[in-house]
Every structure is written in structure tokens, then in C-alpha cells.
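pasting the structure only:
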């Protein structure tokens, strides 16, 4: 099978590609190289006019004429190489705005892909029209949108989410929906909003390449290291303020027993070196399931504070904790951290169970096989 994976922002598509290649398939990734992590892309699209003086010109032109220069330049890059993006058995979009373009140019690119390839599937692996709609209509549903509704995130910095509530992105959603064979959710957070959707093809967990990510059993001597990596752009959306308040209490309570490493927007190589030293990794408080960063940490054997709600536990039929369900509650976080610090053997056990869980439920070859089952479930002709 010849497969084109469109978009990459978490290593999801790279790990899936590696699994599919192990099974003998021909796979390519098309998309932007996502920021400082710089994931491999076979057909890279360069972000142009995205910083400095040129960005100021772009913003001015957009405000006056309604033209997004970056969208136009992305379209030109795609058009120049469009002959490379035809004849695929499956095209999979990482989300509903895989090219980061405004409606007009995103639709033009997608229209070409729909018409010149056999099948197209859409991933729900981040915010999209249906997910955002569900979260706003169900404000008690655990998501970063709760912080926006509580007034902790301003509309300007939440634009990458709020755009899915605009009329143009609703039209884009409807256009995509009418041309795809199915929608696949990557975890429980995206699974629940799609349960009654007629095009929902089911949940396929994120693929983790367990060969590339080594397991390091936790060894605990005198000091327990807690790592908290902050991306300032997502500070409130991820619940970092709750983690920081909890860590302040933990630092006073345990003094020399713990070492707390907090980083803010540091280079990825530095981030990984510090993160690898940790016993406990603090991920986010507004999730029902684990995102890609949490899964990679679990694969290494870390104890991760992330999403692990009842729906997640029931879905995987878990009887013991493989991670810690993080809640936006300082007292709760302090209690959970205190328990682990005072019971290091439990930390070691959770780290081992975390790795076993990843190998069982997220192994990249097993996950690739699940994608193939879905992609092969329906036939379509050009």
C-alpha cells in the first residue's frame, strides 16, 4: 500500500510511518516541520513570513486586504510539487487544518488531494471543529477549553482553538467531512466527542516506537527528581499554574528529599537531557488520556502526571495505575506527589507498569496493523 501522511506535530505520523514500513508499505509524510522539535518530513513545507519584520507586513496585509500571505505561499509550495501527491491508496490528514492555511487555500490543496488519491481519512488528534463544538457545548468535559471559559486564557492567545468556531472553518469542516471515508481518534479526549458521529471509524491509540525509546527502570537513592517542562504559550491550557503551586508546597515540605526542575521554552536538546534525569514528569491537568509527550515519558518508565480518567481506565480495562490522573486541584496534586515521595517502591512499580502498558497498547507495529484494518474496511474508486 502507498500512503501519504499529511501533517506532523507530535511524532504521531513518524511513528506510524515506521510501523507501516516494518509491515512492507511505502509511506511518505507531507507537512511543516513543527518548530523546535523538527520532526522528519519527506516533503517539507516551509513556513514563510512567519517572524520578524515580514510577519508584521503579513499581519498588516491580512488586516487591510484579508489575504494571508503565508497561506498563499504554502499553496504555491504545494502546487509546485503537486505531481508528487497523486496516486496514493490512502491519504491521512493529521487534523482539519493540516496546512495551517486560511479556508480558501486549505480547500484548494485538499480538493487536489481528494480528487487525485483513492481514500482519505481524517485524524482527530487535537482540536478540530467537532471536538471544539463538543467542549463548548459540554463545559464540564475535561479540556483546556475550561480555562478559556473561566477567563484564564485571552481570545488572542487562544486563536488556534477559537478558529474552529468561525464560519470559514465550519465550511472547511463540512468540505472535508463530505470527502473523507472516515475519522479516527487518537485517544479518549477525541474519542468521546465522536461516539455518535456517522463517519467515526473508532479509536486507534498513538503509535510509540518502543525500539527507539529505551526503558530505564527507576532507581531511587536519596533524592527524587520532579520535572516540570513549561511551554508558556500553553501555560493555562495545560494547567501549569496548578503544578507550580503544588511544587512550591512540595519543595517546602520535603526540602532536600526532592529536586525540582522547572523549564520554560528551552531548546529541545536541553529539555530532553533534563527530562531524562527525572523520576516524575508533570504533563498536564486538563486531559482524559495521555498525549504524545506523556506516552513517550511512560515508555521510558517515568511516573507521569497526565490524563487518566475513568473512561480511559475502563477502555483499557486497567486494574493498577500506569500513570497518575492529574487534576486542576493543588491539594490533590500535593497529596499524590507526597504519597509517591514517601513510597518510592510504588514509583518504581508504576514506571514498570507504564512501560508494559505502552508495549501492549501503543506498540508502533501493532498500531500500524490497526490503521490498515480501518483503511482496508471500505473500498473506493477514483
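Cool, the structure landed. From a predicted model like this one, the values you see are computed outputs, not experimental measurements.

CA only for contacts and neighbour counts going forward, please
Will do.

how far away is the residue lying closest to residue 19 once chain neighbours are set aside from residue 297?
In space, and not counting its chain neighbours, residue 19 is closest to residue 365: 4.4 Å by CA to CA, 6 or more residues apart in numbering. To residue 297, residue 365 is 19 Å away according to CA to CA, to the nearest Å.

try it against this one:
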């Protein structure tokens, strides 16, 4: 098949592409490179208004005139690439806002995609109308909405979540669902809100190319090395404040037994290498399942503090704290689990091995690619 994947987050579509190509299919990725992470894409869209002075100018012009510079530039790029975005056997959108334009422009661009490709599917990955509505209605015990409700972030800094409460984005959501063949969830945080929806095709776990990720379990005979990777834009959204507080507790008690490495907003090629020598990786708090960064770290044999709630344990038939560590929004709880690992280093080795085996069994990119093919063909 000839397949078009639109959008990229955390290397998901790149890994899926690699699996599909192994199975004999032709795959093109179109979209942005996910900001500073700079993932490879075949048809590249640029967004020069997402930080610094250009972002300031964009906000001023939008406030004064209602004109969105990102939408104008993206539409021009879309017109340039139109001939490369037609007549695919399958098209998949990585979420409901792939072009990052205002809803009216987004619907115009997507309308072209729908009219020129018969089989368009949607991936529920990242914030979207249904998952945000589910979280807003407090159907999760904690969620991406929690930092906003706790007043840790402003409305402006949480716009990427709040926007899905607006009528214009709800209209975009309904327009997309009217035109797609089906929707697939990438993990339990999106699976739970979609259960029972007539267009839901089920959850397909994130594909991980384990051939690119060497298993690197480190000896724990000397100091235990803890890695804390921070995307500054998502500091509170990921719960990094809880990790920082927990590390302060642990550092005061076990300074001679640990080393802490902190990395901030690194490009993907640097980030994936920056934690090679570590034992423990602190990923995120407000999740029930693992995101992409956590899964790649688990593939490399790291003990990851991330989403690993009881729903995830039940889905995969696992026991608590054997494959990943469930990171709750509680610094004392995180510190206690870190202390347990520091005082029982053999557990680090055990969880490290289990994590790699779990990724090989549940997330191997070729077997996941086959699941996508089955879902699309259904």
C-alpha cells in the first residue's frame, strides 16, 4: 500500500513508518518536525512563530486584527505541497490538529485531504476533544488538567489543552469524525475516553523500533544515576515539579549514593543519547500509561517513573513496580520509591530486564505496524 502519515509526535510515525516499510509498504510522513525535537519528515512544514520575538509579533497581530500568521504560512506551504498529498491508499492523522492552524483553516486543509484520499484514519495521540472532555469531567483521578486546576499554569500557557473546550475546536472535532473511517488510540490515556465510540477501532500500543535502541543496563555497584529530562514548555504538565521536590528529598538523604543528571529541552538526537549511562529515568506524572519517551527509555533498560496505573497493569496483566514505576503527583511518594530502589539495587537490575522484555513483547514496531494494517483494512 501507499501510505501517508500526517504529523509527528515523539517519533511515533517514524517508528510506524519503519515497521510498515519492513512489511513492504511505501510510506510518506508530512508535517512539522515537532518543534525543537526535530524529527525526520518527508514533506516538511515550518512553523517560525512558536517562540521568541516571532511568537510575540504573532500574538500582537492576532490580538489587533484577528489574523493568525501561523495559519497563513501553513496554508501557503500546504498549497505548495498539494500534489504530494493525494491518492494514497491510507492516510493517518496523528491527532485532531495536525496543521496547528485556526479551526477554519484546519478544516479547509483537511477537506482537501478527505476529498483526495478515500481512507483517512485518525490517531488519538496528544490532547484532543474527547480526551480533554473526559479529563475536564474528572473521569480520571488526575489528568493533564490537574496542573491547570491547581493554578500552576496560566490559561495562556495551557492553551494547547484549553482550546478543546471552545466551540470552534469542538466543530473541528465533529468535522474530522464525520469524514474519517475510524480512530485508533495510542495508549490507555486515550483508549479509556474513546471506549464505546462507534468509530473507535481500538488501542494499538506505540511502535518502538527496538533495533535502534540498544539494551544498556548499567551496573549498580557504585553510585545510582538518576536522569531527569525536562521540556521547559511542559514543566508542570509533565509533573516535573514533583520530580524536583522528590530529588531534593533524596539528595539530602543519599548524596553519597546517587548522581543526578538534568537535561532541558534537547533535540531528539541528543536526548536519546543523554541518559545512556543512567539507571533511573523520571518521565511524567499525570498519565495512566507510558508515553513515547518512557517506552524508548524502557527499551534501553532504564527504570522509568511514569504512568503505570492499575488500569495499565490489568490491561497487560502485570504486577506493580515490576516493569515501570507508577509516578503519582506526590513528591513524598516518588521519593519513597526512589529510596526503595537505592536501598535495593538488585530491583533496578530486575526491573531493567523486565522493561526491555515488555517493549519487545508489546511494542515491537513491525508487529505494531501489522496491527495498524489490520485495523485500516477492517
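Cool, got the structure. Not measured: the values here are computed from a predicted model.

tm score of chain vs chain?
The TM-score (TM-score structural alignment, normalised by the length of the second structure) is 0.96; 377 aligned residues with a CA RMSD of 1.4 Å.

distance between the host helix or strand of residue 336 of the first structure and the chain's centre?
Using DSSP states H and E, residue 336 of the first structure sits within helix 330-342. Here helix 330-342 of the first structure is found 26 Å from its chain centre; the criterion is CA atoms, centre = their mean, to the nearest Å.

once aligned to the second structure, how far is the helix or strand following that helix on average?
Reading on from helix 330-342 of the first structure to the C-terminus, the next helix or strand found by DSSP H and E is helix 344-361. In this overlay with the second structure, the average offset of helix 344-361 of the first structure from its partner residues is 0.5 Å by mean CA distance after the TM-score superposition for the first structure.

which neighbouring elements make contact with helix 344-361 of the first structure?
helix 292-299, strand 303-306 (3 or more CA pairs under 8 Å, 6 or more residues apart in numbering; DSSP states H and E).

please redo it, this time with the cut-off set to 6 Å
In terms of contacts (3 or more CA pairs under 6 Å, 6 or more residues apart in numbering; DSSP states H and E), helix 344-361 of the first structure is packed against helix 292-299.

between residue 365 and residue 297 of the first structure, which is the more surrounded one?
Neighbour tally, residue 365 of the first structure and residue 297, criterion other CA atoms under 10 Å: the higher count belongs to residue 297, 25 against 22.

neighbours of the closest residue to the more buried one other than its chain neighbours, how many?
If you skip the residues right next to it in sequence, residue 297 of the first structure has residue 304 as its closest partner in space, 7.0 Å away by CA to CA, 6+ apart. Applying the criterion other CA under 10 Å, we find 30 residues in the vicinity of residue 304 of the first structure.

and what of residue 52 of the first structure?
So residue 52 of the first structure, with other CA under 10 Å, has 8 neighbours.

cool, residue 157 of the second structure as well?
Close neighbours of residue 157 of the second structure, defined as other CA under 10 Å, add up to 12.

check the one 4 residues further on too.
Summarising burial for residue 161 of the second structure: neighbours were counted as other CA under 10 Å, giving 20.

excluding chain neighbours, what is closest to residue 69 of the first structure?
On the basis of CA to CA, 6+ apart, the spatially nearest residue to residue 69 of the first structure that is not a chain neighbour turns out to be residue 58, at 6.0 Å.

mind listing what's buried in stretch 22-30 of the second structure?
27-30 (16 or more other CA atoms under 10 Å).

narrow those residues to those in strands?
Those of those mapping onto strands are 27-30, per DSSP state E.

need those in a markdown table (columns: distance to residue 376 of the second structure).
As requested, those are arranged in a markdown table below (distance: CA to CA, whole Å):
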| residue | distance to residue 376 of the second structure |
| --- | --- |
| 27 | 14 |
| 28 | 16 |
| 29 | 17 |
| 30 | 19 |
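
which of those residues sits closest to residue 256 of the second structure?
Using CA to CA, residue 29 is the member of those that lies nearest residue 256 of the second structure, at 47.3 Å.

from residue 292 of the second structure, how far off is that closest one?
18 Å.

could you report the neighbour count for residue 11 of the first structure?
For residue 11 of the first structure, the neighbour count with other CA under 10 Å is 21.

cool, residue 57 of the first structure as well?
As a measure of burial, residue 57 of the first structure has 15 neighbours, counting by other CA under 10 Å.

how about residue 313 of the first structure: what's its closest non-neighbour residue?
Counting by CA to CA, 6+ apart, residue 319 is the residue found nearest to residue 313 of the first structure once chain neighbours are left out, at 7.9 Å.

check residue 46 of the first structure too.
For residue 46 of the first structure, ignoring the flanking residues on the chain, the nearest one in space by CA to CA, 6+ apart is residue 32 at 6.1 Å.

the one you found and residue 45 touch, don't they?
Yes: using CA atoms under 6 Å, residue 32 of the first structure and residue 45 qualify as a contacting pair, with a distance of 4.8 Å.

picking that back up, just the closest of the buried residues of stretch 22-30 of the second structure to residue 147 of the second structure, please.
Closest approach between the buried residues of stretch 22-30 of the second structure and residue 147 of the second structure, by CA to CA: residue 30, at 32.0 Å.

tell me how far that closest one lies from residue 221 of the second structure.
Shown here: residue 30 of the second structure relative to residue 221 of the second structure, a distance of 46 Å by CA to CA.

let me know the helix or strand that residue 225 of the first structure is in.
Assessed by DSSP H and E, residue 225 of the first structure sits inside strand 224-230.

what's the mean distance for that strand versus the second structure?
Comparison of strand 224-230 of the first structure with the second structure after fitting gives an average deviation of 0.7 Å (mean CA distance after the TM-score superposition for the first structure).

quick revisit: the residue nearest to residue 69 of the first structure belongs to a strand?
No: with DSSP: H, G, I helix; E, B strand; the rest coil as the criterion, residue 58 of the first structure is assigned helix and is not in a strand.

what residue of the second structure takes the place of it?
Under the alignment by TM-score structural alignment, residue 58 of the first structure pairs with residue 58 in the second structure.

relative to residue 68 of the second structure, how far out is that match?
Using CA to CA, one obtains 7 Å as the distance from residue 58 of the second structure to residue 68 of the second structure.

done for today, thanks.
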